[in-house]
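In: Structure of the sequence below:
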Amino acid sequence: MPMPTRRRLLATAATAAVAAATFARLPASAQGSPPPGSGPSDSRPPGNRQTGSPFTLPELPYDVTALEPHIDARTMGLHHGKHHQAYVTNLNNALAEHSQLHGLSLTDLLKRLGELPEGIRTAVRNNGGGHANHSMFWTIMGPNGGGEPTGAVGEAIARDFGAFEDFKKTFNEAGTKQFGSGWVFVTVDPAGRLEIVARPNQDTPLMDGRPVLMGNDVWEHAYYLTYQNRRADYLAAWWNTVNWGAVNQRLSAIRNGSVL
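Out: This is a model prediction of the structure:
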């Protein structure tokens, strides 16, 4: 076997140095050390617990029929069991050869996209964003939802938007005007005020380090079987599914320092 040339040895050493520098920027949990609480008593949200794969599909917290007539059972079943599952599967596939990243939470992966290996960055953005967005989406809806916002969320909406109807109008307009597929979110700015933002595809404010209080999916797969091209009708009907108790829990967590 021929001996390696000096030029080849120098090139190999340079490549290794670049890789080591990139790896060193990631937190210790991404460098192979198990994160605190990753054992059986792990309290991270569903989908962030380490099993055979880093991420798993969370169960729906209600039956697929629970949101009818506003969201039909067939849409719920396909949306959760097919679309969301595909995001989880594709995210795990992207991370399969990068075990050093398996200790990172989903939020950390999305906040640090620019530090991930370039070859998986787009896959993590699209599928990690899809997993985060949908995991939030299921939990803020529920049977017997709707009505006026309650508690701290109601107070924050009144403070930052005035009447609840004005808040809904601004939210629905942002969702209607989102070109193509995407989401409309309510996030919380550094001063603690609520802000309505739209994002394309499966992008999320988490990628900017901003917490997500609530949001609605305006991809066609979320509504087309019932509403066809009538996105505005879907957005109007969706408010009847919102679980304000769950949204209040998210606001409390955000105010306590959790980025959700």
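In: Could you use CA atoms for every contact and neighbour count after this?
Out: Noted.
In: Relative to Asp72, how far out is the residue nearest the centre of the chain?
Out: In the chain, the residue lying closest to the centroid (CA atoms, centre = their mean) is Ala132, at 2.0 Å. Ala132 sits 22 Å away from Asp72, going by CA to CA, to the nearest Å.
In: For the spatially closest residue to Met207 that is not a sequence neighbour, the count of nearby residues, please.
Out: Leaving aside its sequence neighbours, Met207 sits nearest to Lys111 (CA to CA, 6 or more residues apart in numbering; 4.7 Å). Lys111 has 18 neighbouring residues, counting by other CA atoms under 10 Å.
In: mind listing what Lys111 touches?
Out: Lys111 makes contacts with 206-209, as judged by CA atoms under 8 Å, 6 or more residues apart in numbering.
In: mind listing the helices for the stretch 151-260 of the chain?
Out: 151-161, 164-177, 224-227, 231-238, 244-255 (DSSP state H, counting those that start in this stretch).
In: Phe55: which of these is closest?
Out: helix 244-255 (21.0 Å; CA to CA).
In: Neighbours of the closest residue to Ala232 other than its chain neighbours, how many?
Out: Closest residue in space to Ala232, ignoring its immediate chain neighbours: Thr176 at 5.9 Å, by CA to CA, 6+ apart. When neighbours are defined as other CA under 10 Å, Thr176 has 20 of them.
In: Let's compare: structure for the following, please.
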Amino acid sequence: MSSLSRRQLVLAATTAAVAAAAPRFVFAQATSPSAAAPFSVPPLTYPTTAFEPHIDAKTMEIHHDKHHQAYVTNLNNFAKDNPQIAEKPIVEVLGNLNNVSESIRTGVRNNLGGHANHTMFWQIMGPNGGKPDGEVLAAIERDLGGIEKFQTDFNAAGGRVFGSGWVFVTVTNDGKLAIETRPNQDNPIMDGKRALLGNDVWEHAYYLTYQNRRPDYLKAWWNTVNWTAVGERYAAAKAGTLGV
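Out: Predicted structure coming up:
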């Protein structure tokens, strides 16, 4: 073997070692759906550091890359023998769980619910999210008593969730809002409703920074809400086109 070849091998081995040690870029986690893997994690549209100090980067990375990915991996495994769960819109499957085979129904409820919840969660968060305005603000004032009362009541509802779950603002197709909670990874779609926004109160969403201080997390989370995205979801709900 020539000295040039040996140098090339050493360089290749060094490059591989550096690549293996490098931190993984969160946006690479999601892949495009395929026939073999019809479900995928949507990529974040902001860096994992976007919400510090309110939500730390490590929590965002683990939450998106590990927890959400686990739901998607489970769904793709279910879909291998039950392709029908990927052939219909998510809202149709979650809205008609009794039509899902009993052998996988609980798994689909938990994992498709988790996929829907988290897909919404990443969408309604964003840096420099502004404040509610326009029709969303008018609906909050009309149905939830104004922004301060709404946030106080939402935080209180989230704090009362026993164990793991979510606190949502649900929206009807005529734009009426309500604060509701769900256990585990249940989603309002399962009750024929839609989530305008929601906050994850599973410990994996906040524990590295807040430990057992869920109320502190709930208050801080408002600094991460993208009100432009919420306004778009509100318009879609009224138009009858809001998905998950």
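In: Could you get me the TM-score between them?
Out: The TM-score (TM-score structural alignment, normalised by the length of structure 2) is 0.84; 214 aligned residues with a CA RMSD of 1.7 Å.
In: coming back round to it: counterpart of the residue nearest to Met207 of structure 1 over in structure 2?
Out: Mapped onto structure 2 by TM-score structural alignment, Lys111 of structure 1 lines up with Gly95.
In: and the gap between its match and Tyr234 of structure 2?
Out: For Gly95 of structure 2, the distance to Tyr234 of structure 2 - CA to CA - is 20 Å.
In: could you check the distance from the corresponding residue of structure 1 for Thr181 of structure 2 over to Glu173 of structure 1?
Out: Superposed on structure 1 with TM-score structural alignment, Thr181 of structure 2 falls opposite Ala198. Separation of Ala198 of structure 1 from Glu173 of structure 1 (CA to CA) stands at 10 Å.
In: And Ala66 of structure 1, by the same measure?
Out: Ala66 of structure 1 is 26 Å from Glu173 of structure 1, by CA to CA.
In: who's more crowded, these two?
Out: Neighbours were counted for Ala66 of structure 1 and for Glu173 using other CA under 10 Å; Ala66 has more, 18 against 14.
In: Can you tell me the closest non-neighbouring residue to the more buried one?
Out: Per CA to CA, 6+ apart, closest to Ala66 of structure 1 is Pro143, 5.3 Å.
In: Just tell me what the one you found corresponds to in structure 2.
Out: In structure 2, Pro143 of structure 1 lands on Pro127 (TM-score structural alignment).
In: again, but for Arg8 of structure 1
Out: Mapped onto structure 2 by TM-score structural alignment, Arg8 of structure 1 lines up with nothing.
In: Could you pull up the residues touching the equivalent of Phe39 of structure 2 over in structure 1?
Out: Aligned counterpart of Phe39 of structure 2 in structure 1: Phe55 (TM-score structural alignment). Neighbouring residues of Phe55 of structure 1 by CA under 8 Å, 6+ apart: 47-49, 88, 91-92.
In: Which of those are retained in structure 2?
Out: Mapping the contacts of Phe55 of structure 1 onto structure 2 (both residues aligned by TM-score structural alignment, their matches' CA atoms under 8 Å) leaves 49, 88, 91-92 still in contact.
In: Restricted to strands, list those.
Out: Assignment to strands by DSSP state E places none of the kept ones among the contacts of Phe55 of structure 1 there.
In: Quick check: the farthest pair among those residues?
Out: Of all pairs in these, the most separated under CA to CA is Arg49 and Leu91 at 14.1 Å.
In: so Tyr62 of structure 1, which of the three states?
Out: coil (DSSP: H, G, I helix; E, B strand; the rest coil).
In: average gap between the one helix or strand Gly119 of structure 1 maps to and structure 2?
Out: Element membership for Gly119 of structure 1, per DSSP states H and E: helix 118-123. Overlaying structure 2 shows helix 118-123 of structure 1 at a mean distance of 0.5 Å from the equivalent residues (mean CA distance after the TM-score superposition for structure 1).
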